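>>> 3D model of this:
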Amino acid sequence: MSAESQAEAESPSSEDEGAHKKHLRSTALHIPGRGRILLEGPLTPEAILRLREEGTLDAPWAEVLLRMVQPPAQSPLDAHEVRSLAERLGFLSQRSMAKGFTLTLPRGMQFEACLEAFNQRALDALEAEAYEVPDVYDPSVSAIAELTEHYERQGRVIHVNNGKSSARNAWRLSYAADPLLFAWLGGRKLLRGALPYTVYTHTRFLRSFQSGELNGLDKVRQFSFPELHTFLPQEAMAERYLWHTRQMAQAMEQLMGRGWVQRLEVSEELAAEHPTLLSALAEAVNVPTLVLTFDRMELYYRMKTMMVADAGYRALMLYNMQWDELNGARFGITLEDGTPVSILHASLAGGISRLLPCLLGQALMGKREQTLPVEYSRPHLTLYAVGGVTDAAAIARRSLGDAVHVTAVTPERLGKEISNLKQAWHPYFAVIGPGEAAGEPLRIQSTQSKDTVPAAQWLEQHAGRLALFRPTRELQRRQGLPFR
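This next block holds a predicted model:
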């Protein structure tokens, strides 16, 4: 799969609306501290390796870019390796499921809850309002039929047998929030003074990917993903797009550090209309930005942003933005004076379908410890009560307070319990015996080493991220499942 087709597959909404393919006009790579580098033709593995060898491009960034342009066969991991690990660790299961569908288990649900807590800060900054769209749409609405035409031609839309006499009139399972949300707003006049207006939907995507496209993790036939649609006047789009980029870049850095890159696809017409915008978007992030300028865009958007990280088997998009001036007019969504609104499509970080495979893939490649980061773990800390101690959790709270989620266990064989904890990729534990019960300082140990640190030092190191990812509800009550 080419870099372009990979990128299209990553987009929450990918409707090709033109019979003619877009043609690449220019390729530029903006590198922090190094400026803008114009390339001849598309970005190639050879160009990336040359820039890395020259010292122009740091190795972690080069690896993400390589994963974007290299064939999957040249990747260090296979998607099924990551999926198998996710299954072994108890995040999801394909056991007894139809091909391309997965069952999310309690550990996976808890992971999603932690990421939802993290995403809530972005929703607050955006002043987004939550909607819930149905899983079914009616293609007899002409604007919906036009929007979804390309997906229909590809056979990517799942039809529902609802008693209609023909496939043309059958209901469809929703592949994104766009058709129903836009149809509901169709014909309405939005108040300029109330804009921008951002709608948040945690959408369940149902897509008829073919067997050869499935990998059982991020390209499956059903997955959930947080989508955003901001409605605003056309003249406000450039400023809002830049502001939104800064917001998402900050979130991306909190999730992935600096191990990611930004990719922009833009029409040459839009680039000419806003001559300083591309440089501003590149400067808004602290990582390289790959800018691909085309003669035209094949889809409904004039520009697309993808913030991608390396999952080992390919580059995965965690955040996405699209500049849309078509669907407002198509659905008759206008300002009070009849001017069609513009729509900024975006996504927030998805858990099981996006962030988890990145974390697991990077761990399998040796870029991270083979443990789940503590902020996503339940419990944060496993307590082993020995020497007759019966109130280990209360003892731990003296040092850690209530911000740390703990589980107390009385082990039959301590070494075996710690080994099992490590195999399950749980990050930390503490042994609480009579000494700790009598007031000796509590010490925390990683499952990845024999070193221990005082509880106060451990809490100072992790408290910020524990708060950032603290869910409002607990969805995983125990370690493991109650069967063998």
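
>>> can we go C-alpha only for contacts and neighbour counts from here?
OK.

>>> where do the helices sit along the stretch 201-350 of the chain?
Remark: helices of the stretch 201-350 of the chain, listed N- to C-terminal, are 237-256, 268-273, 277-283, 327-331; assignment by DSSP state H, counting those that start in this stretch.

>>> Just list what the longest one packs against, helices and strands only.
Contact partners of helix 237-256 among helices and strands, from 3 or more Cα pairs under 8 Å, 6 or more residues apart in numbering; DSSP states H and E: helix 277-283, strand 301-310, strand 315-324, strand 342-347.

>>> Output the ones you listed as JSON lines; include the columns distance to residue 189 and mean neighbour count.
As requested, those are arranged in JSON lines below (distance: least, Cα to Cα, whole Å; neighbours: other Cα atoms under 10 Å):
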{"stretch": "helix 277-283", "distance to residue 189": "29", "mean neighbour count": "18"}
{"stretch": "strand 301-310", "distance to residue 189": "22", "mean neighbour count": "25"}
{"stretch": "strand 315-324", "distance to residue 189": "18", "mean neighbour count": "25"}
{"stretch": "strand 342-347", "distance to residue 189": "13", "mean neighbour count": "25"}
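
>>> out of those, which comes closest to residue 27?
Nearest to residue 27 among those is helix 277-283 (12.2 Å), distances taken as Cα to Cα.

>>> And the contacts of the closest one?
Under the criterion Cα atoms under 8 Å, 6 or more residues apart in numbering, residues 30, 32, 238, 242, 245, 262, 271, 288-289, 291 lie in contact with helix 277-283.

>>> Quick check: the two most widely separated of those?
Among the contacts of helix 277-283, the pair separated by the greatest distance (Cα to Cα) is 32 and 238, at 22.0 Å.

>>> Here is a second sequence; please produce its structure as well for comparison:
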Amino acid sequence: MTAVSSVQVLNPSGELLWKGEEADLAEFLVDQPAGNSALARLAGTASGACTRNEVTELADQLGFISRRGTPKGFLTVLPPGSLIDESLKSFNRAHLARLNANLVDFPLVFATDDGEMGQLVSAYEEQGRMFRFDDRDRSLRLSYAADPNLFAWMRHTRADPQRLPYTMVSPQPIFRRFQSGELSLDRARQYHVSDVHTLCSTMQATDVFRETVARAAEAMEFWFGSDYCQIVDTVMGTEFDQQHAYQALARAVSGLTIVRHLARRPRYYAIKGGLYVDAGFGNVMLFNFQLDDTNSDRFDVRLDDGGPIAVIHSTVASGVPKLLPITLGRGLADVGPRAVPPELARHQVVLVPVREHHHAAAERLAAVLRTSGLRVAVDAHLNKSLGHRLAALRTAWQPLFGVIGDREMAGEPVILDGPAAIDRPTLDEYLIRDLERLQRCAPTAESDWSDPPMRPWHRSRGGTS
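Below you'll find the model as predicted:
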């Protein structure tokens, strides 16, 4: 690991709060006001915890993913999990539109048969992180990111400076050979990611980097408010090592910014940053950014006048690989509610009729709500007690439910309850407040996202189940 020479902490106004050795950072963070779980996790004062294995097991139990029949480290994403991924695609449209991103699809295979590509992927090669082909195609690798094919495509090109910055997004499955002990829901050997790359002049690079962070911070705050932090690694002595640039990055986010000064480059970037949120088992980087001033020179990518180009690497939010394990982990560690966010849940609201004669009213209300685009279900387990049914919904991490009884049939407002209904709003109040959030995440794919009809079955010795 690259040694950290010093660390500074900036507030959201860009003001310096602390500077010192990395070993003393936790002690400083302990004295910060309570309320930021990511900082508490860094300081070692987090009140709850879970493990990655517990999160993966829960995702399997709740039917988001399955490990049944898959090679080790690979996951089958089931319809409720696919709904999360599709909802994030819809959510990310606004993010990508703000970046003016253009879609570029790269192959899932790249070649390592030249020196420049070998240098780019050397760390992954040395660590055995890539999947290789057999001897006949021994130079080929499955893509661990869009980067190799991006630079292979851009090699020996010149860019019109009048058209910069220019942003590309490349959604694709990627493959990484995590070791057995590393495997978890957020470290699967195949998962889907949307890599974002912005080409710009080196003069534009710090402004483009800051703008990229600001757009990600808007997305972060949609899901977690200000309960996150920014960590920036910067290489000392580069042209981008400027205090005013770090202050601008701090002003782009709501939480504290931790800047770690590195004595030498760990890889190809001059600055690397990330927005981190507490996932119960540790802080997870939901968004990452890199200011790459190396690879354009390595692959002979320049401006028309021969001037240098910088590449800003970043990502948008992903569902099953990131947001799902963060959500489940926060719930298990009591950092957040034990519920799937309504924006991502198969049923955003479940209506629960108290008795048989309330069922028709619940169905009528559900039909009205569906016209607004809500995913609504009516609980039909009327042979079980109301308490049993509500407990089952909580166990299933159902975010919101509303009981339909005599008072609701008589015209009183439906009160929403559940792990995501902390203030117990009426149904109308909730829709006024949050319908726009739900609509932003509405998937375009047509599906009811229902569970497959199969269940585990084992043949008995006598040949019957």
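
>>> Quick check: TM-score for this pair?
Both chains were compared after superposition, and using TM-score structural alignment, normalised by the length of structure 2 their TM-score is 0.88; 450 aligned residues with a Cα RMSD of 2.8 Å.

>>> ok so, going back, mind putting the helices of the stretch 201-350 of structure 1 in a markdown table, distance to residue 387 of structure 1 included?
Below are those laid out as a markdown table (distance: least, Cα to Cα, whole Å):
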| stretch | distance to residue 387 of structure 1 |
| --- | --- |
| helix 237-256 | 40 |
| helix 268-273 | 70 |
| helix 277-283 | 58 |
| helix 327-331 | 68 |
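
>>> and among the ones you listed, the most buried is which?
Ranked by mean neighbour count, these are led by helix 327-331 with a mean of 20 (mean count of other Cα atoms under 10 Å).

>>> That helix: average distance to aligned residues in structure 2?
With both structures laid over each other, helix 327-331 of structure 1 and its partner residues in structure 2 are 1.2 Å apart on average (mean Cα distance after the TM-score superposition for structure 1).

>>> Residue in structure 2 paired with residue 42 of structure 1?
For residue 42 of structure 1, the aligned position in structure 2 is residue 22, judged by TM-score structural alignment.

>>> Is there a neighbour count for the closest residue to its match other than its chain neighbours? I'd like the number.
Among residues not flanking residue 22 of structure 2 along the chain, residue 7 sits closest, at 5.8 Å (Cα to Cα, 6 or more residues apart in numbering). By other Cα atoms under 10 Å, 20 other residues sit near residue 7 of structure 2.

>>> Now do the contacts for residue 7 of structure 2.
With Cα under 8 Å, 6+ apart, residue 7 of structure 2 has these contacts: 19-22, 25, 258-261.

>>> same question, residue 232 of structure 2
When contacts are counted by Cα under 8 Å, 6+ apart, residue 232 of structure 2 is found next to 257-260, 271-274.

>>> For it, what is the corresponding residue in structure 1?
Matched to structure 1 by TM-score structural alignment, residue 232 of structure 2 sits across from residue 264.

>>> quick one: its match from residue 461 of structure 1, how far?
Spatial separation of residue 264 of structure 1 from residue 461 of structure 1 under the definition Cα to Cα, to the nearest Å is 35 Å.

>>> same thing with residue 387 of structure 1?
With distances taken as Cα to Cα, residue 387 of structure 1 is found 29 Å from residue 461 of structure 1.

>>> Can you show me the helices along the stretch 1-150 of structure 1?
Along the stretch 1-150 of structure 1, the segments classed as helices by DSSP H, counting those that start in this stretch run 3-10, 45-53, 59-69, 79-88, 106-126, 142-147, 149-154.

>>> what's around residue 15 of structure 2, how many residues?
Summarising burial for residue 15 of structure 2: neighbours were counted as other Cα under 10 Å, giving 13.

>>> what's the answer for residue 433 of structure 1, then?
Look at residue 433 of structure 1: counted by other Cα under 10 Å, it has 19 neighbours.

>>> Contact partners for the closest residue to it other than its chain neighbours?
The spatial neighbour of residue 433 of structure 1 that comes closest, neighbours along the chain excluded (Cα to Cα, 6+ apart), is residue 386 at 5.0 Å. Going by Cα under 8 Å, 6+ apart, residue 386 of structure 1 touches 410-411, 431-434.

>>> highest average neighbour count across the helices of the stretch 1-150 of structure 1?
The highest average neighbour count among the helices of the stretch 1-150 of structure 1, using mean count of other Cα under 10 Å, belongs to helix 59-69 at a mean of 22.

>>> Pretty sure residue 306 of structure 1 sits against residue 319.
Yes. Residue 306 of structure 1 sits in contact with residue 319 when judged by Cα atoms under 8 Å, with a separation of 5.9 Å.
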